[in-house]
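> Dropping the sequence and predicted coords here.
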Amino acid sequence: MTTPDGPAMLPVYYEVVDDALVFRTSPDAAPAVAVGTEVAFEVDHIDDAMSQGWSVLAVGRAEAVRDPDEVRRLDTRAHTDPGRGKDAHCG
């Protein structure tokens, strides 16, 4: 996401659901402020034993999921603590 001070990277617990990256956030948290803007999402993995690694970068528009049925559907798939941003989902 972009802030007045420039690009910002924030850690999130995420899921891939139906070709979308989704994660919980509260409405007043920094990731929620990015709703409606273009954002970048990066995942890295390093295998120390094999001295190998990879990165995946996705760019797209951040959207809030507000439909109660969709929020429930995403909650059933989530592997994170519902207390972390239980009021909204973004993806």
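Okay, I see it.
> From here on, just use CA atoms for contacts and neighbour counts.
Fine.
> what sits against the nearest residue to V39 once chain neighbours are set aside?
Leaving out its chain neighbours, the residue that sits closest to V39 by C-alpha to C-alpha, 6 or more residues apart in numbering is M1, at 4.9 Å. Counting by C-alpha atoms under 8 Å, 6 or more residues apart in numbering, M1 touches P7, A8, M9, P31, A34, T37, E38, V39, A40.
> Got another one to weigh against that:
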Amino acid sequence: MSASGGADPSGRPVLEELNHEQCLALISPGGVGRVAFDDGEGPTVIPVNYAVDGDAVVFRTSLEGRLHQSLATVLTGAAVRIAFEVDSIDPVRHEGWSVLLRGGGQELPDHERPASPAVEPWPGGERPVYVRLVPHHVSGRRLGHG
């Protein structure tokens, strides 16, 4: 189904806009996503392991990481503008989906960490900084054959 309500008669994949609930359902299993932010030198995108916590996304980073450095420069309680993207692509079938969340990223205080979902980073090394993105905008698209 396309956004206009019908399948493409040519048999080519159709792009469909996803609503808020569909987007959250697609990313709810957690996994790997990409965080985009300005690290002071320009736009930067890094992959992270994440978990979903209600409408928010939680992930971890190192104390030395660029994202933590950006978080450390804002006032206590303030948020850093970030975008978070997760996708699943099947290049053989020309199908897939992409979800984008935009909002404020904040370091999760120690007392809130036990209540947040578990996030296990893949790389070795310490990643003690928990970040929560509370989105003010959620959007997504799915490409499929109706």
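Perfect, I can see it now. In this text, all values refer to a predicted model and were calculated from it rather than measured experimentally.
> ranges for the strands of the first structure?
2-3, 6-7, 14-17, 20-24, 38-47, 52-61, 64-65, 89-90 (DSSP state E).
> Quick check: the residue nearest to V39 of the first structure vs V17 of the first structure, distance?
Taking C-alpha to C-alpha, to the nearest Å as the measure, M1 of the first structure falls 21 Å from V17 of the first structure.
> again with A78 of the first structure
Relative to V17 of the first structure, and taking C-alpha to C-alpha, A78 of the first structure is found at 10 Å.
> Would you confirm that E21 of the second structure belongs to a strand?
No - read with DSSP: H, G, I helix; E, B strand; the rest coil, E21 of the second structure is helix and lies in no strand.
> distance of the most centrally placed residue in the second structure from V57 of the second structure?
Note on the second structure: the residue nearest the mean C-alpha position is F84, at 3.1 Å, using C-alpha atoms, centre = their mean. Distance of F84 of the second structure to V57 of the second structure, computed by C-alpha to C-alpha: 9 Å.
> How about D38 of the second structure?
As for D38 of the second structure, its distance to V57 of the second structure is 19 Å (criterion: C-alpha to C-alpha).
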